[in-house]
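Student: Got a predicted structure here, sequence first:
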Amino acid sequence: MMQPIKQLKNIQTAFQMVRGFALLIAGGAFLMTAAVFIYHSHELKSLNQRVYVLANGQVLEAFASSRDAQVEVEANSHINRFHQHFFELSPDEQLIANQINAALYLADQSAKRAYDNLKEKGFYNQLLAGNVSQEIEMDSIQISLEAHPYEFTYYGKQKIVRTTSEVIRVLITRGRLREVARSTHNPHGFLIERWETLLNEDIKVTKR
């Protein structure tokens, strides 16, 4: 009688061992599957963030990021780019036209009015007649991202090179940024509104 009972216990023990082993394998397989899924999800997300850009015949790899993560960087770059186009001028009529056209793609009618006022006063003709060149250097940009459109103030310096002198001027402007669709002419997707010059005066004059 003891022999069948012993055999039955052995069978139960073996079954429990097999079941435990099977559960262990199943648990390991589940963990491995979950790890593989997480890894591939991470890799897929990383691949989706990669952008390939063709520049000068070469394929360059870049990483995309969300608009919110880059808004401050892009906003500062947009403002700086506008000021460079608007204020960096050489005594070349076509170059001036190209610079102003590029600037006006980045701003609204407030910039167009400023350009028209300078043109009406003969500013650009004086640059051409006097062989005057202008450069601009940004000091800083203060921008508030708490509310859209984003208010900003630009601080910079102008260097104006004339035939007989070199002038350094302080330049302070302000305006606000509105988000718009990106384009070839407006890669950052912002439009400067209500732009105005607060200060633009000589701080240093050197004879040449």
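Tutor: Received the coordinates, thanks. Numbering: from 1, shown residues only.
Student: contacts, neighbours, all on C-alpha from now
Tutor: OK.
Student: What segments of this protein are helices?
Tutor: In the chain, the segments counted as helices under DSSP state H are 2-48, 67-87, 93-104, 109-120, 123-129.
Student: Could you tell me which other helices and strands the second one packs against?
Tutor: Under the contact criterion of 3 or more C-alpha pairs under 8 Å, 6 or more residues apart in numbering; DSSP states H and E, helix 67-87 touches helix 93-104, strand 133-143, strand 190-207.
Student: List the contacts of the second one.
Tutor: Which is strand 133-143. Here strand 133-143 makes contact (C-alpha atoms under 8 Å, 6 or more residues apart in numbering) with 76, 80, 83-84, 87-91, 127, 150-162.
Student: If any of those are buried, give me the ChimeraX selection for them.
Tutor: Selecting only the buried entries of the contacts of strand 133-143 in ChimeraX, with 16 or more other C-alpha atoms under 10 Å as the criterion:
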select :76,80,83,84,87,88,89,90,91,127,150,151,152,153,154,155,156,157,158,159,160,161,162
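Student: Including mean neighbour count and distance to Leu60, could the helices and strands packed on helix 67-87 go into a markdown table?
Tutor: Putting these into a markdown table (neighbours: other C-alpha atoms under 10 Å; distance: least, C-alpha to C-alpha, whole Å) gives the following:
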| stretch | mean neighbour count | distance to Leu60 |
| --- | --- | --- |
| helix 93-104 | 17 | 25 |
| strand 133-143 | 17 | 29 |
| strand 190-207 | 16 | 25 |
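Student: for comparison:
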Amino acid sequence: MEKLFDIDKKFKHSRLLTIIALLSFAAIAITSIIFTNQNVNDFSRRIYVVNKNRQFEAMVSDINQNRPAEIRYHLARFHELFFTISPDPKAVDLNMEKAFYLSDESVKRLYDDLIERNFFKNMVQGNVNQTVKIDTIIVDASSYPYRAETIFKIFQTRATGKTTKLGTSTCLLEDVVRTTNSPNGLIIRDFKFSSVNTKSSLEYEN
């Protein structure tokens, strides 16, 4: 009888070890499958570009992950193009052409209004050089269309002195197809702009 109990005890012990081993193998198998899938997904997001026998790696990511940064760059680039004015009318026209690719008719209406007021003509004839410096770009990417506000300084340099204006603009942004002229795949809509003089001096320094 004692031998029977001993055999039964050993059988239960073996069964417990077998169950533990099976559970361990199952856990290892599940972990391996998950790890392998993650590696496959990560590898599938990699793009390799070969240029002149040199290999470059790029990563594919969700467009919404980097959207706020792309919006800020899009707005910074647009303001630099639209508000940078040199005494060369051809340079002004080239900047405006590039700016129009990034925006809609609301910007074109602002441009036409400035034309009617002889703004660009007076700037060119007065040999005025205008540049901008972006201070802050506030982006709300939680809703669509995206909303943004840009605060920037406008510096005007002429023979008689230098003037600084504080500019503020608001707009909506929508997704469009990415192109060479609009690499961020965004277009500015409902653009509104206002400015106030902050300083005018012969000795103003940036």
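Tutor: Arrived safely. Owing to the predicted nature of the structure, the values given are computational and were not obtained by experimental measurement.
Student: what's the TM-score for these two chains?
Tutor: After superposition, the two chains reach a TM-score (TM-score structural alignment, normalised by the length of structure 2) of 0.77; 202 aligned residues with a C-alpha RMSD of 3.3 Å.
Student: Between the helices and strands packed on helix 67-87 of structure 1, which one is closest to Glu72 of structure 1.
Tutor: Nearest to Glu72 of structure 1, of all the helices and strands packed on helix 67-87 of structure 1, is strand 133-143, at 8.1 Å by C-alpha to C-alpha.
Student: That closest one maps to which residues in structure 2?
Tutor: Using TM-score structural alignment, strand 133-143 of structure 1 lines up with residues 129-139 of structure 2.
Student: OK, contacts around the residue nearest the centre of structure 2?
Tutor: Against the mean C-alpha coordinate of structure 2, by C-alpha atoms, centre = their mean, the closest residue is Glu70 at 1.0 Å. Counting by C-alpha under 8 Å, 6+ apart, Glu70 of structure 2 touches Asn184.
Student: ok, 10 Å please
Tutor: Ile63, Asn64, Ala76, Pro183, Asn184, Gly185, Leu186 (C-alpha atoms under 10 Å, 6 or more residues apart in numbering).
Student: before we move on, what about His85 of structure 1?
Tutor: Ile96, Asn98, Gln99, Ile100, Asn101, Ala102, Ala103, Leu104, Leu106, Glu135, Ile136.
Student: any idea how far Ile79 of structure 1 is from the closest residue to the first one other than its chain neighbours?
Tutor: If you skip the residues right next to it in sequence, Ile96 of structure 1 has Leu89 as its closest partner in space, 5.9 Å away by C-alpha to C-alpha, 6 or more residues apart in numbering. When distances are taken as C-alpha to C-alpha, to the nearest Å, Leu89 of structure 1 and Ile79 of structure 1 turn out to be 17 Å apart.
Student: How about Glu146 of structure 1?
Tutor: Distance of Glu146 of structure 1 to Ile79 of structure 1, computed by C-alpha to C-alpha: 17 Å.
Student: Between these two, which has more neighbouring residues?
Tutor: Ile79 (27 against 8; other C-alpha atoms under 10 Å).
Student: Now which residue in structure 2 aligns to the more buried one?
Tutor: Checking TM-score structural alignment: Ile79 of structure 1 goes with Leu75.
Student: so can I have a markdown table of the helices of structure 1 showing distance to Val59 of structure 1?
Tutor: Output for those, formatted as a markdown table (distance: least, C-alpha to C-alpha, whole Å):
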| stretch | distance to Val59 of structure 1 |
| --- | --- |
| helix 2-48 | 16 |
| helix 67-87 | 23 |
| helix 93-104 | 26 |
| helix 109-120 | 36 |
| helix 123-129 | 40 |
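Student: closest to Gln58 of structure 1 out of those?
Tutor: helix 2-48 (19.6 Å).
Student: Packing partners of that closest one?
Tutor: Helix 2-48 of structure 1 is packed against strand 58-63, with contacts defined by 3 or more C-alpha pairs under 10 Å, 6 or more residues apart in numbering; DSSP states H and E.
Student: The strand it packs on vs structure 2, mean deviation?
Tutor: In the superposition with structure 2, the average deviation recorded for strand 58-63 of structure 1 is 4.8 Å (mean C-alpha distance after the TM-score superposition for structure 1).
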